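> make a model of this:
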Amino acid sequence: MRVAVVGTGVIGASWTTLFLAHGHEVVATDPAPGAEERFRAVLAEQGADPGAPEFTADLAAAVRDAGFVQENGPERPEAKDEIFAVLDAAAPPAAVLASSSSGIPPSRVQQACARHPERVLIGHPFNPPHLIPLVEVVPGERTGEDAVRAAMDFYTSLGKRPIRLRAELPGHIANRLQAALWREAYSLVDQGVATVADIDAAITHGPGLRWALIGPFLGQHLSGGAGGIAHVLEHLGPPMEDWWGTLGDPRLTPGLKEKIIAGVRDELGGSAEAAVSTERDALLHLLLDAKSRTDHL
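Here you go, the predicted model:
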């Protein structure tokens, strides 16, 4: 399939690496000065052939023969309007127009598409898309079922784990769950309960290890013994409700921002961020490979 990648920043380049790995023909487009050079350099860093995709600054030309379009432009409604007006006019009618937007509702994106709003949806990846399987597929008010099925099938063919949302919400699902965790983490820092490093350690050496394998509901079920999640809800539900009442409601004041920034700096302890990212990605490869060889996870 010919796939058009609109916007070649971090997310667009990562999508391209994935599309190329699965044998798709890719044409990429980005109007920013120097975008092509940066794009091809990132592809090389990610192990993809930097010369494989076509590149053009002409948005309409890029999508003219595409079977699927993955848009990764600026996270601003007015920017999406400009992009999707061109996509609507130039892309083949059967092409799905998927936006990687992490928060703009698909119904808002569809407003720019007078011809074929029924093929517009959100296909929100989790960063980096070429490694993390999750894709949140969010249809808008005018999205057709054919487009939803086509997107789910396409992402599945890439080895992704797409999930379909039944309602439009700011931040979709995964980012809302992250935001809930960040909210309490920031509050704990603000209260001086623990350092940034200790809070990160509480996740990475505790529940985060399980969360990479089983989700919060199944995790609760398995922790409930023979009674499963029914036992957990009956016996630990009331204390959990009490905890909910004590969760923080922080505000990102200049003081809190500085605490967080300084805490991350201390946690890195002089380690190069690139080296940490490289180790993270290497371990992700190992984890995903191990999960692929299990029967249930």
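> please count neighbours and contacts with C-alpha atoms only from this point.
Noted.
> tell me where this protein has strands.
Taking DSSP state E to define them, one finds strands in the chain at 2-6, 25-29, 54-56, 68-71, 96-99, 120-125, 134-139, 161-164.
> out of those, flag the one nearest Lys257.
The closest of those to Lys257 is strand 120-125. By CA to CA, the value is 26.9 Å.
> so what touches that closest one?
The contact list for strand 120-125 (CA atoms under 8 Å, 6 or more residues apart in numbering) reads 70, 96-102, 105-106, 109-110, 132-140, 143, 147-148, 151.
> same check, this time on stretch 95-110
Stretch 95-110 is touched from outside by 66-72, 75-77, 80-81, 84, 87, 117, 119-125, 138-142, 147, 150-151, 168-172, 175, with contacts defined as CA under 8 Å, 6+ apart.
> what's the end-to-end length of that stretch?
End-to-end distance of stretch 95-110: 15 Å, with CA to CA, to the nearest Å as the criterion.
> would you mark the buried spots in that stretch?
By neighbour count with 16 or more other CA atoms under 10 Å, stretch 95-110 contains the buried residues 95-107, 109-110.
> quick one: it to chain centroid distance?
13 Å (CA atoms, centre = their mean, to the nearest Å).
> who touches Thr30 in this structure?
Quick fix: residue 30 is Asp, not Thr. Asp30 makes contact with Val6, Gly7, Thr8, Glu36, Thr56, Ala57, Asp58, Leu59 under the criterion CA under 8 Å, 6+ apart.
> swap the cut-off to 6 Å and go again
The contact partners of Asp30, taken as CA atoms under 6 Å, 6 or more residues apart in numbering, are Gly7, Thr8, Ala57.
> got it, and Arg2?
Arg2 makes contact with Glu25, Val26, Ala66, Gly67, according to CA under 6 Å, 6+ apart.
> from Val69, how far out is the first one?
In other words, Glu25. Separation of Glu25 from Val69 (CA to CA): 12 Å.
> which of these two has more residues huddled nearby?
Val69 (24 against 16; other CA atoms under 10 Å).
> compare with the first, here's sequence two:
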Amino acid sequence: MTEPHIPLPPPPEEVRHVACVGAGVIGGGWVAHFLARGYSVTAWDPAPDAEEKLRRLVDAAWPALTQLGLAEGASTERLTVASTLEEAVAGAQFVQESAPEKLELKRELLARIDAAAPAEAVIASSTSGYPMTDMQTRAANPGRLLVGHPFNPPYLIPLVEVVGGERTDRAAVEWASRFYEAAGKSVITMDRELPGFIANRLQEALWREALHMVNNGEATVRDIDASITEGPGLRWAFMGPCLTFALAGGEGGMGHMLDHFGPSLKSPWTRLEAPELDSALRTAMVEGCDEAADGRTIAQLVAERDQGVIDVLRATGRLSGAGSVAARERSGDA
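Reported below is the predicted structural model:
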């Protein structure tokens, strides 16, 4: 990343107006999150029914956000849906782009956002895998472009991974990390680009092994999901896999664990190469998920998931940031 050459943005805690470009599941989730934290949000999406779907998503998320704790003055009425991208970003202090995962589209869109947004606005992409180095190639001011990778749904899952590209100013990365923290997110600031970032790479390893087991008839979708929700997932909600494994070493910690279990790493337990996603495997996965849903609709499953995440966050004491001082200070900006 380059030395700072971007105009000085406002202090992250003073941001009042956010723009969200792309209003699908991820972009709409960002809109809901920012509204709940007391920001004014302007959104844009090219789909003809985008506004209707976006407002429906925000309304569906609002009960969960209310349980989490809204910032004073937080309101769905602070949402404006613009008719053009340029109108959406014109007055923004921060821009979150959440377009589909198509590299050429990302390049074009980020260049348009860069051309239209105020010079001091930092611009982040929600990409789940592309490095910013590959996306910032057409922007006139690439120093302010970076990745702010969320997890679905962004209005509930705290994590956001922040990393810049080769032409991103380090000052922009540091500013964005502080902004996301002020907005109530849990931030990992990465020192270097990594395809898929951190969490997605870990998820991908588990996902590929799950596909192999279904493909080979070794386990059902229900078995695989239960093995996580009734097993290590309960620990991972508050303690990651590395520290969890360290506890397996008893008082000797990770050192004893590695000495004791290290040789098993050479056992051919896992198959990290992805299996061929043919029609048979696809059918097995789809039918397995239908069986696991047991008659529940997608809406019912979403509500169940949202409540489950809230319960876990509450049980593990991670709701303290909902009424932060920064959020309360923004409440005066109606």
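> report the central residue of structure 1.
For structure 1, the residue nearest the mean C-alpha position is Phe126 (2.2 Å; CA atoms, centre = their mean).
> tell me which residue of structure 2 lines up with it.
Aligning on TM-score structural alignment places Phe126 of structure 1 opposite Phe151 in structure 2.
> what's the longest helix anywhere in structure 1 aligned against in structure 2?
Assignment by DSSP state H gives helix 273-292 as the longest helix of structure 1. Under TM-score structural alignment, the match for helix 273-292 of structure 1 in structure 2 covers residues 298-317.
> and Gly217 of structure 2, what's its match in structure 1?
So, by TM-score structural alignment, Gly217 of structure 2 is matched to Gly192.
> er, Met239 of structure 2 actually
Residue pairing (TM-score structural alignment): Met239 of structure 2 is matched to Ile214 of structure 1.
> can you check Val58 of structure 2 too?
With TM-score structural alignment as the criterion, the equivalent of Val58 of structure 2 in structure 1 is Leu43.
> repeat for Glu230 of structure 2
So Glu230 of structure 2 corresponds to His205, using TM-score structural alignment.
> still on that earlier bit, hmm, which of the contacts of stretch 95-110 of structure 1 are the buried ones?
By 16+ other CA under 10 Å, the contacts of stretch 95-110 of structure 1 give 66-72, 80-81, 84, 87, 117, 119-125, 138-142, 147, 150-151, 168, 171-172 as buried.
> what about Ala119 of structure 2, how many residues nearby?
By the measure other CA under 10 Å, the count of residues near Ala119 of structure 2 is 16.
> about what we covered before: how far apart are the longest helix of structure 1 and its match in structure 2?
Taken over the aligned residues, the distance from helix 273-292 of structure 1 to structure 2 averages 1.4 Å (mean CA distance after the TM-score superposition for structure 1).
> which non-adjacent residue is nearest Asp18 of structure 1?
Residue 18 of structure 1: Leu, not Asp. Excluding the flanking residues, the one nearest Leu18 of structure 1 by CA to CA, 6 or more residues apart in numbering is His130, at 4.7 Å.
> and the gap between the one you found and Thr17 of structure 1?
Taken as CA to CA, the span from His130 of structure 1 to Thr17 of structure 1 is 6 Å.
> same thing with Glu145 of structure 1?
28 Å.
> who has more neighbours, those two?
For Glu145 of structure 1 versus Thr17, neighbours defined as other CA under 10 Å are more numerous around Thr17 (25 against 12).
> which position in structure 2 aligns with the more buried one?
Under TM-score structural alignment, Thr17 of structure 1 pairs with Ala32 in structure 2.
> now do the same contact list for its match.
Under the criterion of CA under 6 Å, 6+ apart, the neighbours of Ala32 of structure 2 are Val58.
> do the one 10 residues further on as well
Contact analysis of Thr42 of structure 2 by CA under 6 Å, 6+ apart lists Ala19, Leu79, Thr80, Val81, Ala88.
> can you pick the most crowded of those residues?
Counting by other CA under 10 Å, Ala19 has the largest number of neighbours within these, with 32 neighbours.
> how about that residue, what's its match in structure 1?
Checking TM-score structural alignment: Ala19 of structure 2 goes with Ala4.
> which residue packs closest to the aligned residue in structure 2 for Glu75 of structure 1, ignoring adjacent ones?
With TM-score structural alignment defining the correspondence, Glu75 of structure 1 maps onto Glu101 in structure 2. Leaving aside its sequence neighbours, Glu101 of structure 2 sits nearest to Thr127 (CA to CA, 6+ apart; 6.6 Å).
> can you check Gly27 of structure 2 too?
Computed as CA to CA, 6+ apart, the closest residue to Gly27 of structure 2 that is not its neighbour in sequence is Ser98, at 5.0 Å.
> check contacts around the one you found.
Gly22, Gly27, Ser126.
> among those, which are located in helices?
The helices, defined by DSSP H, take in Gly27 from these.
> including distance to Ala182 of structure 2, could the contacts of Ser98 of structure 2 go into TSV?
Below are the contacts of Ser98 of structure 2 laid out as TSV (distance: CA to CA, whole Å):
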residue	distance to Ala182 of structure 2
Gly22	22
Gly27	19
Ser126	18
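> how close does the residue nearest to Asp59 of structure 2 when sequence neighbours are not counted sit to Trp62 of structure 2?
The spatial neighbour of Asp59 of structure 2 that comes closest, neighbours along the chain excluded (CA to CA, 6+ apart), is Thr76 at 7.9 Å. From Thr76 of structure 2 over to Trp62 of structure 2 the distance is 8 Å, taken as CA to CA.
> do the same with Pro263 of structure 2
With the distance defined as CA to CA, Pro263 of structure 2 ends up 49 Å from Trp62 of structure 2.
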